[in-house]
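Asker: this one's structure only:
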């Protein structure tokens, strides 16, 4: 926040409208807690910007105010937001203004013509199967942390789960399928609370079994009773931040020479499935994407891989 800006007064019409909108997206759209918090941060910045310009009610906002906010985000010098962050914040603002119009709080949607900055096309970053194997091998060990870390990382790679979905799992979300030889599945809760069932491979199942029998009881004894699947060293649910630190530490230990994040596991899961011949619509369901178009970006990754291999291997490719 710049020195010229002043936070909106908690009881102002603008602040009240913001609160109404956040309640609306929470109840009507069933968005996750993390998404709601992102909306809140974006709109706090927007409302504070308007207050700094002397705008305290929704019907006083003009298209010029929206444009000025976008310019302010871009012109912070070293604090300027990335293009993707600016686009996300503008999306939050546009959703807020659509709500204001639908609720009859304003006569026009002054953000309707605001356009986000064009995002550069970025392909998901996946690591190779050998690199993934090396990373997972760093968790070999019989101590409680190694058993937990192996279960977490094997589950991420086996299911393509988002890190928030993984740490939100409870023990009862691991489902033993009926019938001999039937694959075990995990129940994941994605964006908007949407549920999906994803199979667990033999490596993930073995890692989870070892963790649940030999590690989790020891961790659980250190804290209050919790249904959480993955626990920290004090016996409470493992946080997203700690899960991220585990992944970073294991990647550094593996010395695979690339940056690894929780999403690397999700990207690698999708890419390796498609490279193995899986149908894109099956991968869509496993990832929990609402649109197949989102999943199809991974086909570009595999196409690039095939092109590189062709160029290197075919005698007349170059």
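Answerer: Sure, I can see it. This is a predicted model, so every value here is computed, not measured. Numbering: from 1, shown residues only.
Asker: make it CA atoms for all contacts and neighbour counts henceforth
Answerer: Will do.
Asker: contacts for the lengthiest helix in the chain?
Answerer: As far as residue count goes, and with DSSP state H defining each element, the longest helix of the chain is helix 292-313. With contacts defined as Cα atoms under 8 Å, 6 or more residues apart in numbering, helix 292-313 is touched by 123-124, 267, 270-271, 274-275, 280-281, 283-284, 289, 317-318.
Asker: Mind listing what's buried along stretch 139-157?
Answerer: Residues of stretch 139-157 classed as buried: 139, 144-157 (neighbour count, 16 or more other Cα atoms under 10 Å).
Asker: Same question for stretch 272-283.
Answerer: In terms of neighbour count (16+ other Cα under 10 Å), stretch 272-283 has its buried residues at 272, 273, 274, 275, 280, 283.
Asker: could I get these as a markdown table with distance to residue 23 and secondary structure?
Answerer: Rendered in a markdown table, the data for the buried residues of stretch 272-283 read as follows (distance: Cα to Cα, whole Å; DSSP: H, G, I helix; E, B strand; the rest coil):
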| residue | distance to residue 23 | secondary structure |
| --- | --- | --- |
| 272 | 40 | helix |
| 273 | 39 | helix |
| 274 | 39 | helix |
| 275 | 43 | helix |
| 280 | 36 | helix |
| 283 | 33 | helix |
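Asker: Looking at those residues, which one is closest to residue 186?
Answerer: residue 283 (15.5 Å; Cα to Cα).
Asker: now that closest one, nearest residue through space, not along the chain?
Answerer: Leaving aside its chain neighbours, residue 283 sits nearest to residue 270 (6.5 Å; criterion: Cα to Cα, 6 or more residues apart in numbering).
Asker: just the angle between the helix or strand containing that neighbour and helix 292-313, please?
Answerer: Residue 270 belongs to helix 262-275 when elements are defined using DSSP states H and E. If you take axes from the mean of the first three to the mean of the last three Cα atoms, to 10 degrees, helix 262-275 sits at 70 degrees to helix 292-313.
Asker: here's the one I want to compare it with:
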């Protein structure tokens, strides 16, 4: 079974061209699945797997208090795996057909207020190269709504300051062009002239836009630590994640009258229903404002 998982992983990487993080998720989910199957006595091969075995595995996940979102992700991974096995004639049937995914509990994304965004953007110490870098990263995130994986993947050639846009490669290696405003342009110019030059390493050449103190491209973990420190500095009490600025970007655009399709394109959502959740956020915020300020609320 583990050999088939290796073949499937290779298929996802080479033929489907999935991003590294997505690939890791598939591997993690299917390792749990295969470990479960290996403990079922009557199963000698993947061709012996029946629908009831998958249902039992999902029940096991539920007993482990896994969220509906986690279970739904496992279902998607299992479906893709069995479809691959059937396509490659490793098995002669697909036990995942007609398998139902759990109902997702759709929670509204947490967003920052304009005041909180301002406080966060002002938190970095821009008298140092690292502070200039941190300020530029935050400004780009809020100006474009790109994902953190896309942010740290930016190369110098992806930024076109005279034209006022950033080019990024998103999920499925899809390219998108996102405009940036004057503030982000000015901050980025300052970083490139006075920050990045000092962070560059003389030993090796790295074209990554955002460098760490060793002169290498910044990692996701590195950005997490930076953001956590800056949120404390800005005295933001909300739980802040790298995705919070993305959520705030979309919500603030829609609150100010932006077209939903335009926001979808900038975020890189394949389905507009994913973007529509931000319209619910804006309605909720309007209700909060009404309740707080209307004399007869």
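Answerer: Yep, that arrived. All figures in this text were calculated on a predicted structure; none of them were measured in a lab.
Asker: circling back to that earlier point, onto which residues of the second structure does the helix holding residue 270 of the first structure map?
Answerer: Per the alignment by TM-score structural alignment, helix 262-275 of the first structure matches residues 242-255 in the second structure.
Asker: compared with the first structure, how much does the matching stretch deviate?
Answerer: Its matched residues in the first structure lie on average 0.4 Å from stretch 242-255 of the second structure after superposition (mean Cα distance after the TM-score superposition for the first structure).
Asker: ok, now which ones touch residue 119 of the first structure?
Answerer: Going by Cα under 8 Å, 6+ apart, residue 119 of the first structure touches 83, 84.
Asker: what's the distance between it and residue 175 of the first structure?
Answerer: Using Cα to Cα, to the nearest Å, one obtains 40 Å as the distance from residue 119 of the first structure to residue 175 of the first structure.
Asker: From residue 84 of the second structure, how far off is residue 40 of the second structure?
Answerer: 22 Å.
Asker: That should have said residue 9 of the second structure, apologies.
Answerer: Distance from residue 9 of the second structure to residue 84 of the second structure, by Cα to Cα: 10 Å.
Asker: which residues sit in contact with whatever residue of the second structure lines up with residue 59 of the first structure?
Answerer: Structural alignment places residue 59 of the first structure opposite residue 47 in the second structure (criterion: TM-score structural alignment). Applying Cα under 8 Å, 6+ apart, one finds that residue 47 of the second structure lies in contact with 90, 91, 92, 93.
Asker: Can you say which of the residues you listed are buried?
Answerer: A residue is treated as buried here by neighbour count (16+ other Cα under 10 Å); on that basis the buried members of the contacts of residue 47 of the second structure are 91, 93.
Asker: what about the first structure, which of the contacts of residue 47 of the second structure hold up?
Answerer: Of the contacts of residue 47 of the second structure, the contacts whose aligned counterparts also meet in the first structure (both residues aligned by TM-score structural alignment, their matches' Cα atoms under 8 Å) are 90, 91, 92.
Asker: Which member of those is positioned nearest residue 176 of the second structure?
Answerer: When those are compared for distance to residue 176 of the second structure, the smallest value, 38.0 Å, is given by residue 90; criterion: Cα to Cα.
Asker: so whichever residue in the first structure pairs up with that closest one, which of the three states?
Answerer: Using TM-score structural alignment to pair residues, one finds that residue 90 of the second structure aligns to residue 105 in the first structure. Three-state assignment for residue 105 of the first structure (DSSP: H, G, I helix; E, B strand; the rest coil): coil.
Asker: was I right about residue 105 of the first structure contacting residue 58?
Answerer: Yes: in this structure, residue 105 of the first structure is within contact of residue 58 by Cα atoms under 8 Å, at 7.0 Å.
Asker: Which residue ranges of the first structure form strands?
Answerer: 174-175, 185-189, 195-199 (DSSP state E).
Asker: mean deviation of the shortest one from the second structure?
Answerer: Superposed on the second structure, strand 174-175 of the first structure shows a mean distance to its aligned partners of 1.0 Å (mean Cα distance after the TM-score superposition for the first structure).
Asker: Where does that strand end up in the second structure?
Answerer: Strand 174-175 of the first structure falls opposite residues 159-160 of the second structure when the two are matched by TM-score structural alignment.
Asker: Pull up the aligned stretch in the second structure for stretch 122-137 of the first structure.
Answerer: Mapping stretch 122-137 of the first structure onto the second structure (TM-score structural alignment) gives residues 107-122.
Asker: quick one: which of the contacts of helix 292-313 of the first structure is nearest to residue 204 of the first structure?
Answerer: Of all these, residue 204 of the first structure sits closest to residue 270, with 16.3 Å by Cα to Cα.
Asker: Can you report how many residues lie near the closest one?
Answerer: Using other Cα atoms under 10 Å, the number of residues around residue 270 of the first structure comes to 29.
Asker: again with residue 188 of the second structure
Answerer: If you count neighbours by other Cα under 10 Å, residue 188 of the second structure ends up with 24.
Asker: ok, now residue 186 of the first structure?
Answerer: 23.
Asker: what does residue 23 of the first structure give?
Answerer: The number of residues near residue 23 of the first structure, taken as other Cα under 10 Å, comes to 13.
Asker: for the one 4 residues further on, same thing?
Answerer: Here the number of neighbours of residue 27 of the first structure (other Cα under 10 Å) works out to 10.
Asker: Now check the second structure for the residue matching it.
Answerer: Using TM-score structural alignment, the partner of residue 27 of the first structure in the second structure is residue 14.
Asker: and which of the buried residues of stretch 272-283 of the first structure is nearest residue 32 of the first structure?
Answerer: Set against residue 32 of the first structure, the nearest of those by Cα to Cα is residue 283 (22.3 Å).
Asker: now, of the strands of the first structure, which is deepest in the fold?
Answerer: With neighbours defined by mean count of other Cα atoms under 10 Å, none of these is more surrounded on average than strand 185-189, at a mean of 21.
Asker: In the second structure, what residue corresponds to residue 39 of the first structure?
Answerer: Taking TM-score structural alignment, the alignment pairs residue 39 of the first structure with residue 26 from the second structure.
Asker: can you count the residues close to the closest residue to that match other than its chain neighbours?
Answerer: For residue 26 of the second structure, ignoring the flanking residues on the chain, the nearest one in space by Cα to Cα, 6+ apart is residue 77 at 5.7 Å. Using other Cα under 10 Å, the number of residues around residue 77 of the second structure comes to 18.
Asker: my guess is residue 77 of the second structure contacts residue 28, does it?
Answerer: No: look at residue 77 of the second structure against residue 28 with Cα under 8 Å: they stay out of range, at 9.6 Å.
Asker: Correct me if wrong: residue 142 of the second structure contacts residue 248.
Answerer: Yes: under the criterion of Cα under 8 Å, residue 142 of the second structure makes contact with residue 248 at 7.4 Å.
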